[in-house]
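1. Sequence isn't available, so here's the structure alone:
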């Protein structure tokens, strides 16, 4: 049996022209998490990331914090986030989206929740990918990471992680977005796995956060 450490990327750049870049806080979070994982004795045999820049930058920071040399990760599209901007655009195509949809956090995430629930019911016309396509690629990533049964460290995004958690728990689709919206930046989710089994062992852990740095490091977007 091995352990999959499935980590949400560090804080990206919400509201900026390019979201897919870690903020200064995000770089600090990733290095701090690396130091915490090193203290726990985590030594992954394999590394996986999605294809997004924030995934790669988070892994680089974690390895730096662990005092480990840079290593190439296997890039798997199943660990990519769904295209939330394109999904929101598809929902409101021909209509009027809420004011400041991509700038105000509360408005954005409330609208995203309702849009994902509609997407799951196939009520969003011409989405960037169907819900069935999204869940299938997440499952493909899970199988790839569990194939050899060793310890794996992977960087992904909240939506993909939420779906892998929901699937592992046998939860209905609507739980995916509820799990996603709880996911902290740089949170660690642990699964015990082998080629024939896959169990949730830890949820939304932040071993790099304590009372001295909560205000700086506890972020959700």
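-> Yes, it's here. Keep in mind it's a predicted model, so treat the numbers as computed, not measured.
2. hey, let's count contacts and neighbours off CA atoms from now on
-> Fine.
3. ok but residue 148 is inside a strand, no?
-> No: using DSSP: H, G, I helix; E, B strand; the rest coil, the secondary structure at residue 148 is coil, not a strand.
4. Next up, the contacts around it.
-> Going by CA atoms under 8 Å, 6 or more residues apart in numbering, residue 148 touches 194, 195.
5. so where does the closest residue to residue 62 other than its chain neighbours fall, helix or strand?
-> Excluding its sequence neighbours, the residue lying closest to residue 62 (CA to CA, 6 or more residues apart in numbering) is residue 34, at 4.0 Å. In this structure, residue 34 is located in helix 24-39 according to DSSP states H and E.
6. One more to weigh against that first structure:
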């Protein structure tokens, strides 16, 4: 049977003007994942990215650690259906103050624990997006996002039982695909998304017309090879 490895991108530049860039630690996480696969001499038939900068940076950095013979016949593909939902828009529709970065930071700074306050705010924004009551407010409503994630996975269905595909994507996509495979409720997608570690791997086994979860959110490579603090979630 084939296997599909869904990789959440390395730590991005949260809190900066451009989130869609890996942080220094994000690059290190990607290198550690690549070293893990190099040590196990893992070949890949196909490398897929969602097309976002952080996806491509994670893929390039990870794959650079593998011996070149492992990648000699590897096909590289960009599939925008593996891109993350627009978290800026989701947050903005719930909290219009987010449009003014300075005002938004000042709003959070008034809280005892700004990080915790942001988490609560984002959860509420996600609930609004997923509720179905405000679909017309969003360029991509929740049902549309869910459909394109499933569509992207189904494109990886192949008759080649020995194929290994690695997909560099985002937490929202991975959590949504878990809903599709495991029958999760919408609120469980939101909760799962919040627990996926940067550069963690979710493995699917693939037979023609069937995908089965093998493991979820594995970051052993970061714990084994990395320094203290290598495991992050934002």
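-> In hand now; what should we look at? Not measured: the values here are computed from a predicted model.
7. TM-score them against each other, please.
-> Taking TM-score structural alignment, normalised by the length of the first structure as the basis, the two superposed chains have a TM-score of 0.90; 220 aligned residues with a CA RMSD of 2.5 Å.
8. related to what we said a few turns ago, how many residues are close by the residue nearest to residue 62 of the first structure?
-> Using other CA atoms under 10 Å, residue 34 of the first structure has 26 other residues around it.
9. So it is in contact with residue 60, correct?
-> No: between residue 34 of the first structure and residue 60 there is no contact under CA atoms under 8 Å: 9.4 Å.
10. follow-up on the earlier one: the helix holding residue 34 of the first structure vs the second structure, mean deviation?
-> Helix 24-39 of the first structure differs from its equivalent in the second structure by a mean of 1.0 Å after superposition (mean CA distance after the TM-score superposition for the first structure).
11. What helices and strands are in contact with that helix?
-> Packing partners of helix 24-39 of the first structure (3 or more CA pairs under 8 Å, 6 or more residues apart in numbering; DSSP states H and E): helix 53-66, helix 214-217.
12. For these, state which one has the densest average packing.
-> helix 53-66 (a mean of 23; mean count of other CA atoms under 10 Å).
13. which SS class is residue 41 of the first structure?
-> Following three-state DSSP, residue 41 of the first structure is assigned to coil.
14. Could you check how far it is from residue 48 of the first structure?
-> According to CA to CA, to the nearest Å, residue 41 of the first structure stands 19 Å off from residue 48 of the first structure.
15. ok, and for the helix holding residue 34 of the first structure, which residues are buried?
-> For helix 24-39 of the first structure, a neighbour-count test (16 or more other CA atoms under 10 Å) marks 25-38 as buried.
16. what sits up against it?
-> Counting by CA under 8 Å, 6+ apart, 10-12, 57-59, 61-67, 185-186, 206-208, 216-217 sit against helix 24-39 of the first structure.
17. hmm, back to that, residue 41 and residue 48 of the first structure: which is more packed in?
-> residue 48 (23 against 10).
18. The helix holding residue 34 of the first structure vs helix 53-66, what angle?
-> If you take axes from the mean of the first three to the mean of the last three CA atoms, to 10 degrees, helix 24-39 of the first structure sits at 50 degrees to helix 53-66.
19. matching residues in the first structure for the longest strand along the second structure?
-> Counting by DSSP state E, the longest strand found in the second structure is strand 210-218. The aligned range for strand 210-218 of the second structure in the first structure is 197-205, by TM-score structural alignment.
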